[in-house]
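how would this look folded up:
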Amino acid sequence: MRHLTLFLGTFFLLQAGIINGIAMVVDGTPVTLMEIEKLSAQAGISQSQAQYELAKQALTVRLAKEHQVDISESEIDLYIDGIMRQNNLTKEQLKQQLKLQGTTYPKFVEQIKNQQLYQRLVQALTYSKLSTPTDEEKRAFFAQNSADFATPQSIDVIEYHSPNQASLQSIAKSPLFAPADVTQEHKTLTLNSINPQLAQLLLSTPVSSYTAVLPLGAQTYGMFYIAQLGAVETPNYETIEPKLEAIMQNKQRNMIMKTLFEDALRKANIDYLRVEPLQF
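Predicted structure coming up:
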């Protein structure tokens, strides 16, 4: 009877894969083609990389249990409350925004839980393994990676505002057709004089692309089009030195976690239904 139950479970899972587009099953957790395609589009990565990231996500819960890492529902609630305060959103406004983005509040909560669980797992597994770089090591790292620290001093943007989030989203899809409730203004923003989070968002958005729609409070939304980057400047060692320890330790942290997850993926039971096997 046990073998029959296992057979039927596998049969129905495979049938679900045919019907719902399950791409692979990682230790019992299904990953769909739609999830792979959506992450690929949102993050600007290849579908094979999206497949790898979703497989890692599926393993996070198991690894957290193995290493006795957990996060409570109340901690998740507090984190989401912080997101709402930072963006001047009520819970209903957040739900509405998520709906416009094609997702739901429960899925958002699950995503936040996975992200926070992963961060806690990273801290638990890497804290004792990180080394403090010497001044000589920091200077060598800066010399080898100086181009990575070069940033534009200003960015030419078109700034859009509207009381309707959907209106801004329609511009991103069809720039030639601006709804009547949208205002726009061409600006040159000096990066060291604006909010650091906004500066990071602008720098991470490719030229000739739009940022995500941002809630500005009082039923107002904003969005930026990146028109052109200004002159690029590379800071000297003394300017960047206070940040180097954190940057170098973050690289160490990423390498430790990469090795851990690749080892876990090799040992995982993965059924590939509609995708090629992971390569790493």
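
can we go C-alpha only for contacts and neighbour counts from here?
Noted.

now the strands for the stretch 101-250 of the chain?
Applying DSSP state E, counting those that start in this stretch to the stretch 101-250 of the chain gives strands spanning 151-152, 154-162, 183-190, 214-217, 220-229, 232-233.

between the fifth one and strand 183-190, how big is the angle?
What that stands for is strand 220-229. For strand 220-229 against strand 183-190, the angle between stretch directions is 50 degrees (axes from the mean of the first three to the mean of the last three Cα atoms, to 10 degrees).

what does strand 220-229 contact?
For strand 220-229, the external contacting residues (Cα atoms under 8 Å, 6 or more residues apart in numbering) are 152, 154-165, 168, 202, 205-216.

wait, residue 95 sits on residue 104?
Yes. With contacts defined as Cα atoms under 8 Å, residue 95 counts as touching residue 104 at a distance of 6.9 Å.

related to what we said a few turns ago, between the strands of the stretch 101-250 of the chain, which gets nearest to residue 269?
Comparing the strands of the stretch 101-250 of the chain by their distance to residue 269 (Cα to Cα), the top pick is strand 214-217, with 40.5 Å.

list the buried ones in the longest helix belonging to the chain?
Criterion DSSP state H: the longest helix present in the chain is helix 237-267. With burial defined by 16 or more other Cα atoms under 10 Å, the residues of helix 237-267 counted as buried are 241, 244, 245, 248, 249, 252, 253, 256, 257, 261, 264, 265.

alongside the first, I'd like the structure of this one:
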Amino acid sequence: MKIILLTLFFLSIHAATIDGIAIMVKDQPITLYEITKAMEENNIPQEQAVELLERKKLEEIEIKERHISVSKQEVFDDIQKMAEQNNMSVIELYQAIQSAQGLSEKKLKEKIKEKILNQKLYNAIAFANLEQPTDEEIKEYYQLHKEEFQKPSSYNVIIYECADKGHLQEKIDNPMFYAPDVSSEERTFEAAKMNPRLAELLDTTPLNGFTQVLPSPKGGFMSFYLKEKGEVNAPDMEAIKPQISNAIMGQKRETILKDYFDRQRLNAEIKVIRLPRN
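A predicted model of the protein is given here:
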């Protein structure tokens, strides 16, 4: 009995250490576990993880103080818009997110709500200070970041489809795997005419590599094997002027927000109690 009690005592101390409070931000806690998790998930050193979590905590406090809220309808509208952009129904989108990222419908809604809350907060802070970029700024940004706007003219792919997700994943993991129920079709997509979401997906897929498994519009599942990309071209500046303007506005917005929350961190009551051991 003594051994059991001692074991439980040490386990309780260990649990308290894992979940113990590391930092207090305006009476709101950041735990040792949150810092360790942020370091692992973002692959960043402790100092950056602490800064990240302190800013997140300040954002949460700011949202409460400004009485910013998000309705269930706003969350659903955002999800519906996301589904339409991917040519899916809302149910298909839930299934795709669950398959690709392991997020349940409830978790997805929580993440969407957090995103909209932050957008409202950022707009409240930055909107009054944002100025539209001038033509000179747009021209300068385009010249300095031209490679960011370069896109392949086409994508040559093999589309693999299967009703059984497991069989399709086996085919992806081992192309020599014999799976008669996995069909394939070679296609070439012209960048100017294809779905922008698919173009983004293929842009991040290495040559001779597969995309993640996705729900197929025909039912079942699909994956794209990227064989070849067409010639990379820089589009005419006038054709992508709104894109360039959005990129500049995004940079300005981030600068304003960083300055704002840096000042908040300096002025806020932040108490460091202890940090995880490296």
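
what subset of the contacts of strand 220-229 of structure 1 is buried?
Those of the contacts of strand 220-229 of structure 1 that meet the buried threshold are 154-163, 165, 168, 202, 207, 210-211, 213, 215-216, by 16+ other Cα under 10 Å.

got the contact list for the closest residue in space to residue 69 of structure 2 that isn't next to it in sequence?
Computed as Cα to Cα, 6 or more residues apart in numbering, the closest residue to residue 69 of structure 2 that is not its neighbour in sequence is residue 117, at 6.6 Å. Contact analysis of residue 117 of structure 2 by Cα under 8 Å, 6+ apart lists 63, 68, 69, 70.

greatest separation within those residues: which pair is it?
Greatest spatial distance in the contacts of residue 117 of structure 2: 63 and 70, 10.8 Å, computed using Cα to Cα.

between those two, which is the more surrounded one?
Counted by other Cα atoms under 10 Å, residue 63 of structure 2 and residue 70 do not tie: residue 63 has more neighbours, with 17 against 14.

work out for me the element the more buried one sits within.
Element membership for residue 63 of structure 2, per DSSP states H and E: helix 46-65.

can you give me the buried ones in that helix?
Applying 16+ other Cα under 10 Å to helix 46-65 of structure 2 flags 46, 49, 50, 53, 54, 55, 57, 58, 59, 60, 63 as buried.

next one: that helix to chain centre, how far?
18 Å (Cα atoms, centre = their mean, to the nearest Å).

over to stretch 227-236 of structure 2?
25 Å.

endpoint to endpoint, that stretch covers what distance?
One end of stretch 227-236 of structure 2 sits 27 Å from the other (Cα to Cα, to the nearest Å).

residue 256 of structure 2 against residue 128, yeah?
No. No contact is recorded between residue 256 of structure 2 and residue 128 when judged using Cα under 8 Å, the distance being 10.4 Å.

next one: the closest residue to residue 105 of structure 1 other than its chain neighbours relative to residue 130 of structure 1, how far apart?
Beyond its immediate neighbours in the sequence, the residue positioned closest to residue 105 of structure 1 (Cα to Cα, 6+ apart) is residue 95, lying 5.7 Å away. The spacing between residue 95 of structure 1 and residue 130 of structure 1, counted by Cα to Cα, is 39 Å.

swap in residue 42 of structure 1?
Between residue 42 of structure 1 and residue 130 of structure 1 the distance is 32 Å, computed by Cα to Cα.

please identify which of these two sits among more neighbours.
With other Cα under 10 Å as the criterion, residue 42 of structure 1 and residue 130 differ in neighbour count, and residue 130 comes out ahead with 15 against 9.

show me what that one lines up with in structure 2.
Residue mapping for residue 130 of structure 1 onto structure 2 gives residue 130, with TM-score structural alignment as the criterion.

returning to that earlier point: what packs against the longest helix of structure 1?
Under the contact criterion of 3 or more Cα pairs under 8 Å, 6 or more residues apart in numbering; DSSP states H and E, helix 237-267 of structure 1 touches helix 47-66, helix 105-126, helix 135-145.
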